[in-house]
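Student: here is my input; please provide its structure:
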Amino acid sequence: MQENPIKSVLKQLMKEIIWSRCRHKKGEKRDICCFSTRRGGSTWFMEIIGVNRGIRYLNQPFSIYSAVSSHHIHLLPKTDYGEFIHLDKNQLEELKRFCKALFAGHVVVNTPWRIWQHEFDFRSSRLVLKIVVAKAMIDWFDSEFDVDIVYSTRHPIPVSLSIIRNGWGLTVQAYLKNRTFMEKYLTETQINFCWDVLKKGTLLEQHVLNWTLENLVPLKLLAQHPDWIYVSYEKTLLEPEVVIEDLAFRLDLEDIERMKKIANIPSLSTKHLSTKQVRSLLLGHTRTPEQTQFLIERWKKDVSPDEEKRAMEILEKLEAPVYVYGETVSRLDTKLTS
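Tutor: Coordinates of the predicted model:
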């Protein structure tokens, strides 16, 4: 149901008034950049980390689709489909200038505004940036700024099904038309394969291709950066305490109990974009192992084995087999814990 236009304007005005009162003074701990995929648990991870005292999260500050004002849009580099892949010199300068303003607290966008909630605070000393449209630049953020890097994934088929259900479009062409990206990460055979999927593949296959291209750079670079923190949506559902305690240790977070509590609350995006059955299970504080497994595997009822196999062959063809046919959890979880 679409929100009343007048109510929407008043709500945005209230947000901007509250944000104008927020104050940020950088502390000793590094800010955090969380790279993820839309409908991949990105908001959930951001909120789990952001619940710590002194931390303020910024929800997709680089996305033109979630920009809060024309001024916000004006500050961002203009790119194909809003994706940051390989930017030219002027675009990089724009992005760097915007990032510096964010980290300094001079620009406050898409941050908590509900002042009546217990977790809200006008002051912060550490920032968490949820980044969905710039995964291909993960190493640039790592080298340009003194930040902690968190990279998360969720199985591409449920991600794709959720995106399709919500009627969101593809960003594939932004990658296939970026010469530097193609030359660096794809062979000519792989490029031809991608175009073939885009032209002849099913909608599910096209979105799985989208997921793979979006995640190709961090997946290729992850092994070279042991300091980057990898976490999967599936493992966080299966072993929330293990994941949260690891995040707390590596990111120097102190409010572990608050993190565990927020892990059992559906994220803001889940409340609006997931089914009622999923929301009720995510809200359950005492989920059975069977219910948790259902949350991870529920997508299987919507695709045939042949559809799953064809979709997962895309990851194999592009040499990014973090998830494979017949399995529902990330292979990186097994590799990192073995």
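Student: from now on I want contacts and neighbour counts done on CA atoms only, so please keep to that.
Tutor: Fine.
Student: what about the residue nearest the centre of the chain, distance to Pro156?
Tutor: With distances taken as CA atoms, centre = their mean, the residue of the chain nearest its centroid is Ser36 (2.5 Å). Using CA to CA, to the nearest Å, Ser36 is found at 12 Å from Pro156.
Student: which residues are contacting stretch 107-115?
Tutor: 15, 18-20, 22, 56-61, 66-68, 101-102, 120-121 (CA atoms under 8 Å, 6 or more residues apart in numbering).
Student: in stretch 218-235, which residues are buried?
Tutor: Buried residues in stretch 218-235, counted by 16 or more other CA atoms under 10 Å: Pro218, Leu219, Leu222, Trp228, Ile229, Tyr230, Val231, Ser232, Tyr233, Glu234, Lys235.
Student: again with stretch 159-169
Tutor: Applying 16+ other CA under 10 Å to stretch 159-169 flags Val159, Ser160, Leu161, Ser162, Ile163 as buried.
Student: so which bits of the longest helix along the chain are buried?
Tutor: Counting by DSSP state H, the longest helix found in the chain is helix 203-221. In terms of neighbour count (16+ other CA under 10 Å), helix 203-221 has its buried residues at 204-219.
Student: now the second one, please; I'll put the structures next to each other:
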Amino acid sequence: MERLKKGINPYHDISNILTLKQFKTEQGVLIFSEPRSGSTWLMEILGKMIGDAVVNWEPFHPGRGVVPKYLEWSFRPHFKDKNEFEQHYELINKILSLSVFTPWTTQKIDPLKAAKANLVITKFVRANLILPWITDRFNLKYKPIYLVRHPISTCLSQLKTFKNLKLAFNRPTLINHEIFNEHIEFLKKLETELEYRIALWCIIHNKVIEGKVNLKNISLVYYEDLLKNPRTEINKLIENSGLDKLITSNIDMVNFKLPSSTVYMNDLEANVSKQINKHLEFIDKETKERIQGVLDYFSINIYNAYSPNPIKHGS
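Tutor: Here you go, the predicted structure:
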């Protein structure tokens, strides 16, 4: 605060430090999730436990991130095949190694910590569709983390938080609309924006998980499990992702009850069970039935509209 009063912009310091850094993409920690799924909370927990790391904050943001507007990634990038991915490989490599940045993407970085940092934690809510390409193309030392939250809770939270971002009932604006084309007639029949957002959640989830990513190459984490048993789930995540050698802080020193910096007033219940159940209790039986119809159409079987907890088949 004192530095700002004197007219000194901390970003100048961070920019100078990062320009001299040479972070390696392969040694980065990657967190993928949908908006309002708990990714900031998880990022902040890992940031406290991993020594000498800096945060690369939402580099795919369409207005404040690092992706040139002429590429028209907009809603979120998706590539048809490996050849198309290769056209953007250098940019993605620069993004993951924090070779390109903006005041927005470096907002979580402390200049003093940046000076001694040796790895990058990149947190995305717009990159899920290219997770298959990233795991295939980059020889990552640590498994990318894919955090999933119940689609009803996720989408209701999106509607509450992003009140001014109204979605039209048509295809989102992004490159390669083809992944939505086959569902256009179904999308047009949906009655509410909640159903529409849940349909988009389903399309994106299916492109990531259903046969597109080798699950052995990622760490799949459920928000509900993380909320109910944070220490157990974080320890499992650390082991599964291979992050154990990076941990410098004892897990018992982490305050898991501390909300993330993006939790808004009255959006977090003190009781874990209430937090997990509150969104499903908010909607009526008829709405749940329509949402279940959306989930059934997309063959989503890790969640249903009647229970807040994930369904883990074969686990």
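Student: now intersect the buried residues of stretch 159-169 of the first structure with the helices, please.
Tutor: Val159, Ser160, Leu161, Ser162, Ile163.
Student: from Lys276 of the first structure, how far off is the last one?
Tutor: So that's Ile163 of the first structure. Where Lys276 of the first structure is concerned, Ile163 of the first structure sits at a distance of 16 Å (CA to CA).
Student: likewise the first one?
Tutor: Plainly put, Val159 of the first structure is 17 Å away from Lys276 of the first structure if you go by CA to CA.
Student: do the same with the second one
Tutor: For Ser160 of the first structure, the distance to Lys276 of the first structure equals 19 Å [CA to CA].
Student: cool, the fourth one as well?
Tutor: The span separating Ser162 of the first structure from Lys276 of the first structure equals 13 Å under the rule CA to CA.
Student: ok, now Val107 of the first structure?
Tutor: Val107 of the first structure is 36 Å from Lys276 of the first structure, by CA to CA.
Student: who has more neighbours, those two?
Tutor: Val107 (16 against 12; other CA atoms under 10 Å).
Student: dump the ones in helices among the buried residues of stretch 159-169 of the first structure into JSON lines; add distance to Ser267 of the first structure as well.
Tutor: Output for those, formatted as JSON lines (distance: CA to CA, whole Å):
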{"residue": "Val159", "distance to Ser267 of the first structure": "15"}
{"residue": "Ser160", "distance to Ser267 of the first structure": "18"}
{"residue": "Leu161", "distance to Ser267 of the first structure": "18"}
{"residue": "Ser162", "distance to Ser267 of the first structure": "15"}
{"residue": "Ile163", "distance to Ser267 of the first structure": "16"}
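Student: from those, pick the one nearest Thr180 of the first structure.
Tutor: Nearest to Thr180 of the first structure out of these is Ser160 (CA to CA; 25.9 Å).
Student: counterpart of that closest one over in the second structure?
Tutor: By TM-score structural alignment, Ser160 of the first structure lines up with Cys155 in the second structure.
Student: is it true that that match touches Leu200?
Tutor: No: the pair Cys155 of the second structure and Leu200 fails to qualify as a contact (CA atoms under 8 Å) at a distance of 9.7 Å.
Student: tell me where the stretch 1-150 of the first structure has strands.
Tutor: 23-24, 31-35, 55-59, 123-124, 126-131, 147-153 (DSSP state E, counting those that start in this stretch).
Student: over to the stretch 151-300 of the first structure?
Tutor: Using DSSP E, counting those that start in this stretch, strands in the stretch 151-300 of the first structure cover 229-232.
Student: quick one, what contacts Val221 of the second structure?
Tutor: Ile145, Tyr146, Leu147, Val148, Glu233, Leu237.
Student: hmm, Ser69 of the second structure is touching Pro62, no?
Tutor: Let me fix one detail, which is that residue 69 of the second structure is Lys and not Ser. Yes: under the criterion of CA under 8 Å, Lys69 of the second structure makes contact with Pro62 at 7.3 Å.
Student: the two: which has the busier surroundings?
Tutor: Comparing Lys69 of the second structure with Pro62 by neighbour count (other CA under 10 Å), the higher total belongs to Pro62, at 17 against 11.
Student: can you pull the contacts of the aligned residue in the first structure for the more buried one?
Tutor: Per TM-score structural alignment, the equivalent position to Pro62 of the second structure in the first structure is Ile64. With contact taken as CA under 8 Å, 6+ apart, Ile64 of the first structure is in contact with Ile73, Leu76, Gly82.
Student: how does it look with 7 Å?
Tutor: Going by CA atoms under 7 Å, 6 or more residues apart in numbering, Ile64 of the first structure touches Ile73, Gly82.
Student: distance of it from Val109 of the first structure?
Tutor: 12 Å.
Student: please apply the same query to Phe120 of the first structure.
Tutor: When CA to CA is applied, the distance between Phe120 of the first structure and Val109 of the first structure equals 15 Å.
Student: who has more neighbours, these two?
Tutor: Using other CA under 10 Å, the more surrounded residue of Phe120 of the first structure and Val109 is Val109, with 23 against 16.
Student: check whether Tyr303 of the second structure really touches Lys312, as I assumed.
Tutor: No: Tyr303 of the second structure is beyond contact range of Lys312, at 8.8 Å (criterion: CA atoms under 7 Å).
Student: neighbour count winner among those two?
Tutor: Neighbours per residue, other CA under 10 Å: of Tyr303 of the second structure and Lys312, the larger number sits with Tyr303, 18 against 9.
Student: how about that one, what's its partner in the first structure?
Tutor: Per TM-score structural alignment, Tyr303 of the second structure is aligned with Tyr323.
Student: which residues does its match contact?
Tutor: His155, Val329, Ser330, Arg331.
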